[in-house]
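Enquirer: The following block contains a protein sequence and its predicted model.
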Amino acid sequence: MRRLFLPALTVVPLLLAGTPASAAPARAGADETPRAVRAAVETPSLFDDAAGGDADADDPAIWVHPTDRAGSLVVATAKNGGLRVYDLHARQRQAIPTPPAPGPDDEAGRFNNVDLVTGFRLGQRRVDLAVVTDRGRDQLRFYRIDPATRRLTDVTAPDVPYAFSRDQAEVNEQRTAYGLGAWTAPDGTAYAVVSRRSTPEVGLFRLVERAGRVSYRPVDRLTLPSRFALPDGTSWSPCTDPGDGPQVEGTVVDPATGVVHLAQEKVGLWRTRLAGGRFVGAPVAVERVREFGVPAAFDPEVDDCVTDHSADPGFGGRIAQDVEGLTIYQTGRYAGTLVVSSQGDDTFHTYDRRTGRHTGRFAVVDGPVDGSQECDGAAVVATPLPGFPGGLLVVHDGRNTPETPGGDGDARPDTNFKFLDAGFLRAGR
C-alpha cells in the first residue's frame, strides 16, 4: 500500500492553468445574497437524546429504482440511531440499528456517512449496495437494496477489517472511518474513498466479495496538508481540538472521470483523481474557507476554537467553516454542478463540475417546511422523479424547527432531512 504525503504548500483558489501560487482567492460570492430555494417535504424528526435513541441525522444518499421511479428511496445515516430509509414522500420505511459494541469497554457502532454502489457482483447476480462508514467500530458496512421489497439487508462479511486502526484499543480512540465517497471504475471494480476522523488522512479501499458477503481491502492512502505558507511569508494551521488534525468529511467521486472532491472542513475544497486503483497526482485546492489564514486558538474554558477576526489577513475564500456535504448534479456525461455545503453560514455554493468555476450560491429557506441550517450531508440526482421533475436534492437540517420541548422544558436536539426539486441547479445562476 503506497502512502502519499504532501508537504506544506500555498493553495490556489481555482483549478485554472497558470494561476500563480501566491494569488489571493476571489471572495466574490461570500457576501452576495444567496438564491432562496424551498423544500417540498421533510423527514420525521430525529432526536439526539435517550428518548430518541440518540438519533442524529447526518448524511443522505438517493437510490433510484431501476424500473419504477416512484419506488426510489433515500438512505440516510442517524449516527447512533443507525440507518433510516425513506420514500419520496419523506416517510420512514425502515430503521436499521448499528452493530453492538464488541466488548463492555468498547465503542458501539455509529453510522456517519453513506453512499451507493450499483451493479456490484455478489454471487451470481448484480446488486445495488448502500455503503456506510461505521465510525464507532472503524469499519465499512454494506446493505443490499432489494428492488422488489425496497428493503435493505445487511451483507457485510463477518470478518471485515478495521479501516485505519491497528487494534480495538486504537478503535476506541475514535480516529476512525468518517467521510465516504463510492466509485465504480470503468473495469467494474468498486472503490470507497474514506476519510479518517480527527486527521487529514484519506484512504482508498477496494470492495470485494467474500463467500456471498461484501468486504474490502486498503489499496492507497493520502494525507492532506495541515500547515500552509501564506502569501505574506507567514504560515498558518487551522485550529482544531488539541492533538487533532484538520479532518475531511464531505467526499464525492465524479462517476465519469474518477475526480475526487474532498471537503477539508477547516481548510477548503480539494480535488484529486483516481486511476488504476490509486490516487493520481497531488490534490489541488478548488476553494478556501473564509477563515483561511485567520489566527485562531483552542480555548479550554469554552472547549472550542476562538478566532481573531480582527486579524484577518484577507486570504480567505467563499465558504464559511465548516466545508461539509458534497454532491454532483450530473446533467450529462461531463456536464453538471458540484454542490458544496457552507455550514458556517447555512448556505450552499455551486461549482462547474468540469472546471471548478464558482457558479452561484443558494440557501434552503422556510417554505412548506422549515429550511436547512448547519447542513452536514447532501445528495442529489438529476433523474426526474415523481414530485421532483427536475431531480431530487436532499439536504441535512442540523437545527430542525419548530422546536419540540423535552421533559425538562428545554428543546430536544432535533435533526432531519429536507427534499427539494433540484431543477434550479440545472438553470444555474
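Expert: In hand now; what should we look at? Residues are numbered from 1 along each chain as shown.
Enquirer: From here on, just use CA atoms for contacts and neighbour counts.
Expert: Will do.
Enquirer: Please identify which helix or strand holds the spatially closest residue to residue 402 that is not a sequence neighbour.
Expert: Of all residues not flanking residue 402 in the chain, residue 370 sits nearest, at 7.9 Å (Cα to Cα, 6 or more residues apart in numbering). For residue 370, there is no helix or strand it lies in under DSSP states H and E.
Enquirer: let's bring in a second model and compare:
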Amino acid sequence: MQKQITRAAALLCILAAAAAHAAHAADRIALDGGGALSLDKHGLQLTDAAGKELARLPMRAKQLDVRATKGSGIAVVLDSDTQHALPIRVDLRRGELARMAPLPQQPFGLEGLCLFRDQQGLDFLFVAAKDGQAEQWLMHGATPQLVRRLSMPPDAGQCKVDDARHTLYANEEGVGTWAYEANSEAAPARRLLKVGSRLPAAPAASTAVVVEPRAQTMPVARLGDVADDPAIWVHPADATRSRVLGTNKKQGLMVYDLQGKQQQFLDVGRLNNVDLRQGVNMDGKPFDLAVASQRDDNSVVLFGFDADGKVAELARFATGLPEVYGICLFQPRSGALEVIVNDKGGAFRQFRIARSGEAWSSTLAREFRVGSQPEGCVADDRNERLFIGEEKRGVWTLAARGDQPAVRKMVLGVGRDLHADVEGMAIYEGEKGAYLIVSSQGDSSYVVLDALAPYKVRGRFKVGFNLAEGIDGTSDTDGLDVTSKNLGGAYAQGMLVIQDGYKRMPDGPQNFKYVPWEDVAKALKL
C-alpha cells in the first residue's frame, strides 16, 4: 500500500530535524537555476549545477534559508558568534555572494529566523527570540524595514514558511508546531498542528491580483479598531480639492484632503458607517448631504457641506433600532433622498429625508430584515437597486425605493470568491459599465462584479505595499468607497478609498488608503 506523507507532517519533520542540527552541521538548499547554496563550519558556499564552487563567504553560522528565482535572490543565516541575522544577496549567474545591509541590532538574542516571499514578490524575514519576542522585516531596498512585531513560542529554535499558503510554522517544545498567518497585513492568529494532520485545502478561488496604494491618510487618533468607513465628496469647481470622510468608531468624523492630510474632525460620538450624495434637491434648493450611523444614541446623523467641502452637523433622527450599525443613501430618479440603516440583529429601516424651511425631518418608508448580522450596503441610483451585505452569507439585491416590496435575491454568496465577513460596498459608475466592489474581509481581498444582472464576477484584487512611497497595503477592511469622477493626476479615472485594519511599516493606528481606479481596471482588464 502506498504511503502518503501529508504536507503538515512533512513540515513537522523539517522543523524537528532543523532543531536537532548541531551548530556546525551542513545545510544545503538547491537553487532553481541548477546550483546550490551550502552552509558548513567553514562558511557559506555557492556552487553551480556540477558542484563547482563559485563563491564563498567565511563565517560561523547556522539556520540557512533562501528565497531565489533562477538562482538569484536572498539568503539569510544566524551568526553563531553574535546571534544576529545576516542577510546575503545571491546571484548564481554572476557567481556572487554579497552581504546586504544588516538589520538594526535587536534588543534580544535571536534563536530562530526564516524567510517569506509574498504574492507581490516581496521578501520578508522573521526573527524570533528565546522568550517569544518576534519581528517581521521587509528585505527590499537599501535598508531592511521593520513591518510589525509579533509573538512566537518560547524557545522556537527554528521556523519555516510555506509561501504558497502564506503560513509560518514554529515549534514549541513539549507542545507541538504552531501555524501562523505570514502575511504582515493579516490579523494575529495561530493554530496548533497535530503530527500527521492534513493541512486544510486552499480554497479554489480565482487569483487576486495586486495593486498598490498611491497615498494614505493620516492615522486616526486612537489605537485599536477605530477607523471604519469612508465616503468621497467631489469639489464642484476644482476636483483636486475634493475631500474624503472617514468614520472614527470611538470619536466622530474625520475629513481628509486628497493627499491624506486631515482637514477637519467633528467630535459627534461613535460613528460606524458614512455615505453621501451631492446636488440633492431639498425644498427647492440643492444640498450636498452625508449621513452616518451613530451608535451612542442609535440615531442617523445628517451632515451638510459648504462650497469648499467644510462639513457641519445639520440634524439627528432616531431610528428606533436597538443597535444601529450600517448605513447608506439612495437618491431616487424622482429626486429627494432616502437613508437605509440596519442593526446587528438583521433589521433594516428605510427613511425619507425632507426639509421644510430650516427644519429637517425623516419619515419611515419601509422595514425588512435578513437572517443574521448585516452591515455594508450601497444603492445604485441609476438603476434603483439596493445591495446589502449579510456578513456570513453574502450579497443580496432588492428594489431600492422605499415604496417597493423588499424582495431579495442573492447576488454573490460567501464561498469561492467572497470570504466572510462581507463588509464595505461601493459602486463605480463608468462609461463601460457599473461595477460593484465588495470587501471580502476574510481574506483581505476585494471582489469586483457587474452591478447589473447576472452580476458576473470580473475579478478579485488585493492592495499591496507601495515601497517607493513607504505605504503598506490593506487588510481586514471594513468600509470602502469609490468615485468615477476625474480627481486629477493618478485619479483621472476615479479613486478607491479603502479602510486598512492593520497599519504596518511600522505598526500604528489605523488609516485609509487611496488607490487609483485606473490601476484596478488595468489589473482586472475591465
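Expert: Structure's in. What do you need? Everything numeric here is computed off the predicted structure, so don't read it as measured data.
Enquirer: rewinding a little: these two touch, right, the residue nearest to residue 402 of the first structure and residue 399?
Expert: No - Residue 370 of the first structure lies out of contact with residue 399 (Cα atoms under 8 Å); the separation is 9.7 Å.
Enquirer: Looking at these two, which is more packed in?
Expert: residue 370 (20 against 17; other Cα atoms under 10 Å).
Enquirer: how close does the more buried one get to residue 380 of the first structure?
Expert: 19 Å (Cα to Cα, to the nearest Å).
Enquirer: same question, residue 273 of the first structure
Expert: Separation of residue 273 of the first structure from residue 380 of the first structure (Cα to Cα) stands at 21 Å.
Enquirer: In terms of neighbours, single out the busier of the two.
Expert: Counting neighbours by other Cα under 10 Å for residue 273 of the first structure and for residue 380 shows that residue 380 has the greater number, 25 against 18.
Enquirer: now the more buried one, what's its secondary structure?
Expert: strand (DSSP: H, G, I helix; E, B strand; the rest coil).
Enquirer: quick one: contacts for it?
Expert: Counting by Cα atoms under 8 Å, 6 or more residues apart in numbering, residue 380 of the first structure makes contact with 61, 62, 327, 328, 329, 391, 392, 393, 394, 422.
Enquirer: Also residue 205 of the first structure?
Expert: Contacts of residue 205 of the first structure (Cα under 8 Å, 6+ apart): 191, 192, 193, 194, 216, 217, 218, 219, 220.
Enquirer: Can I get the buried part of these as one ChimeraX selection?
Expert: Only the buried entries of the contacts of residue 205 of the first structure go into this ChimeraX selection, using 16 or more other Cα atoms under 10 Å:
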select :191,192,193,194,216,217,218,219,220
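Enquirer: so which of the contacts of residue 205 of the first structure persist in the second structure?
Expert: Contacts conserved in the second structure for these, using both residues aligned by TM-score structural alignment, their matches' Cα atoms under 8 Å: 191, 192, 193, 216, 217, 218, 219, 220.
Enquirer: Over in the second structure, tell me which residue corresponds to the first one.
Expert: Residue 191 of the first structure maps onto residue 338 in the second structure, with residues paired by TM-score structural alignment.
Enquirer: What is the neighbour count of residue 329 of the first structure?
Expert: Neighbours of residue 329 of the first structure (other Cα under 10 Å): 25.
Enquirer: Please say which position in the second structure it maps to.
Expert: So, by TM-score structural alignment, residue 329 of the first structure is matched to residue 428.
Enquirer: was I right about that match contacting residue 483?
Expert: Yes - in this structure, residue 428 of the second structure is within contact of residue 483 by Cα under 8 Å, at 6.0 Å.
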